[in-house]
Every structure is written in structure tokens, then in C-alpha cells.
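Chemist: What follows is a protein structure lacking sequence information:
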């Protein structure tokens, strides 16, 4: 079931988009985005479903990535991906020990 971005996800995607070639196009419609949680063992990855894209979607480009720490001290790589049409595709969250994310430590968001 799709849902809106959480406040933390919205902040993180904004952080990753800012200063990229995709910022002008994607930031203004970020609050309209719907996502579904991915089966990643509760690490926190979500897939986007932009309202304007109905065709079959596939990976297009990695927009930005950042290394963060989880509350338990483990490193987490967060990557923002767009599809072949330049629309938001995934917010990929990968925790180095593959355990569930407890509480990502995002600068200026905690």
C-alpha cells in the first residue's frame, strides 16, 4: 500500500536532491510523492510512485548518496535513484550489517 513520505524521508530526499541536476524538476513536487516500503529487512528503503508516470519503470541514474550512522552506531549508505524518465525511483537504504534500521542520524533532522 502506498503512503506519503514521512517527515524524515522528505528531509533526507531534499538533502540528497539539493544541488543536483534533478533538483529544479523534482523538489517542487516532492510533497506529492507516494512510496511503498521495500522488502529490505526493515532497513528503510522505499520505492516511489510518481503520479505522472504510468509506464513500466526501471533504474536510470544514481542521483546522490550519503553515509550516515544509525542510532546503534552502524554505518548506513543511503542512495537516491531516478528511473529512466528522470523521476524519483527509489530511496535505497543499506545498513552494513543488514540489520533493521533503528533511527538514522541525519544531520539537522534529529
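Modeler: Here it is on my side, so go on. It should be emphasised that the depicted structure is a prediction, and the values quoted were computed from it without experimental measurement. Residues are numbered from 1 along each chain as shown.
Chemist: going forward, measure contacts and count neighbours with C-alpha atoms only.
Modeler: OK.
Chemist: which helices and strands sit right next to the longest helix anywhere in the chain?
Modeler: Looking across the chain with DSSP state H, the single longest helix is helix 7-17. In terms of contacts (3 or more Cα pairs under 8 Å, 6 or more residues apart in numbering; DSSP states H and E), helix 7-17 is packed against strand 59-70.
Chemist: got the buried residues for the strand it packs on?
Modeler: By 16 or more other Cα atoms under 10 Å, the buried positions in strand 59-70 come out as 61, 63-65, 68-70.
Chemist: second one coming, line it up with the first:
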């Protein structure tokens, strides 16, 4: 997940299978119910975060702003460095961001989602 993917940032893109699994886990953990159709139609926009992989959930609205963190997950990157993935909601309670923070601020290589038994 690197900043090289930013040219599509205006139109957005669908979630990768790993991103979809992470988002489903975080939605379930936050007791937020979204349909499979919503998830399949979802588009995201990579955020400028130094290659850690944070995503803005589309569509964006003019007055949309951060509301609160709904849930988070601690997971290891493939290099063994811890990563925190958070689902943030906007001020209206809608999914807003999938925030990815690698604790050493280096780019994410690949999240080891297989190490989490309930994802």
C-alpha cells in the first residue's frame, strides 16, 4: 500500500480483498450493520499517509468531518512491526476512514490478516 496509487484518488477505487476483510471485521466489532451490496459498491480513496494504507471512504461530502473512532484492531505487518487499523466515523455516524498507522511510521508491506483468527 503505497502513495504510488494516488492518481485514482479523485474517482476512487474498490476495496482490495484484504481491505474488505479488515473493514468487515471493524464494522462487526463496532456493531455497525452494512449490507453486502453496500460493501460491494463501496469506493475508497487512498490518503497521503506515507504509504501506510489509510483510506477515505467515498463519497465525500462538503461539510463532512471526523466524528469518532468506532473500532480498531492491532495487527502485525509482514516485517513484524505492529499496525493499528481503525474505523473512523464522520460526525453523522457514517463510515468515514479506514485509518492505518504503523507504529514506526514506515510503509506497510503487507498485513498478516491470517494471524487474526476471527477476521
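Modeler: Everything's here; your move. A quick note: this is a predicted structure, and the numbers were derived from the prediction, not measured.
Chemist: Report the TM-score for the pair.
Modeler: Here the TM-score for the pair of chains, by TM-score structural alignment, normalised by the length of structure 1, is 0.86; 105 aligned residues with a Cα RMSD of 1.9 Å.
Chemist: With respect to residue 32 of structure 1, which of the buried residues of strand 59-70 of structure 1 is nearest?
Modeler: residue 63 (19.3 Å; Cα to Cα).
Chemist: Mind telling me what the closest one corresponds to in structure 2?
Modeler: Residue 63 of structure 1 maps onto residue 70 of structure 2 when the alignment is built from TM-score structural alignment.
Chemist: could you list every residue that touches its match?
Modeler: 26, 30, 86-89 (Cα atoms under 8 Å, 6 or more residues apart in numbering).
Chemist: ok, residues contacting the next helix or strand after the longest helix of structure 1?
Modeler: As assigned by DSSP states H and E, the chain's next helix or strand after helix 7-17 of structure 1 is helix 23-26. For helix 23-26 of structure 1, contacts defined as Cα under 8 Å, 6+ apart pick out 17, 87-88.
Chemist: Please name the residues that touch the counterpart of residue 107 of structure 2 in structure 1.
Modeler: Under the alignment (TM-score structural alignment), residue 107 of structure 2 pairs with residue 100 of structure 1. Contacts for residue 100 of structure 1 (Cα under 8 Å, 6+ apart) come out as 41-44.
Chemist: distance of residue 100 of structure 1 from residue 90 of structure 1?
Modeler: Separation of residue 100 of structure 1 from residue 90 of structure 1 (Cα to Cα, to the nearest Å): 18 Å.
Chemist: do the same with residue 28 of structure 1
Modeler: Applying Cα to Cα to residue 28 of structure 1 and residue 90 of structure 1 gives a distance of 18 Å.
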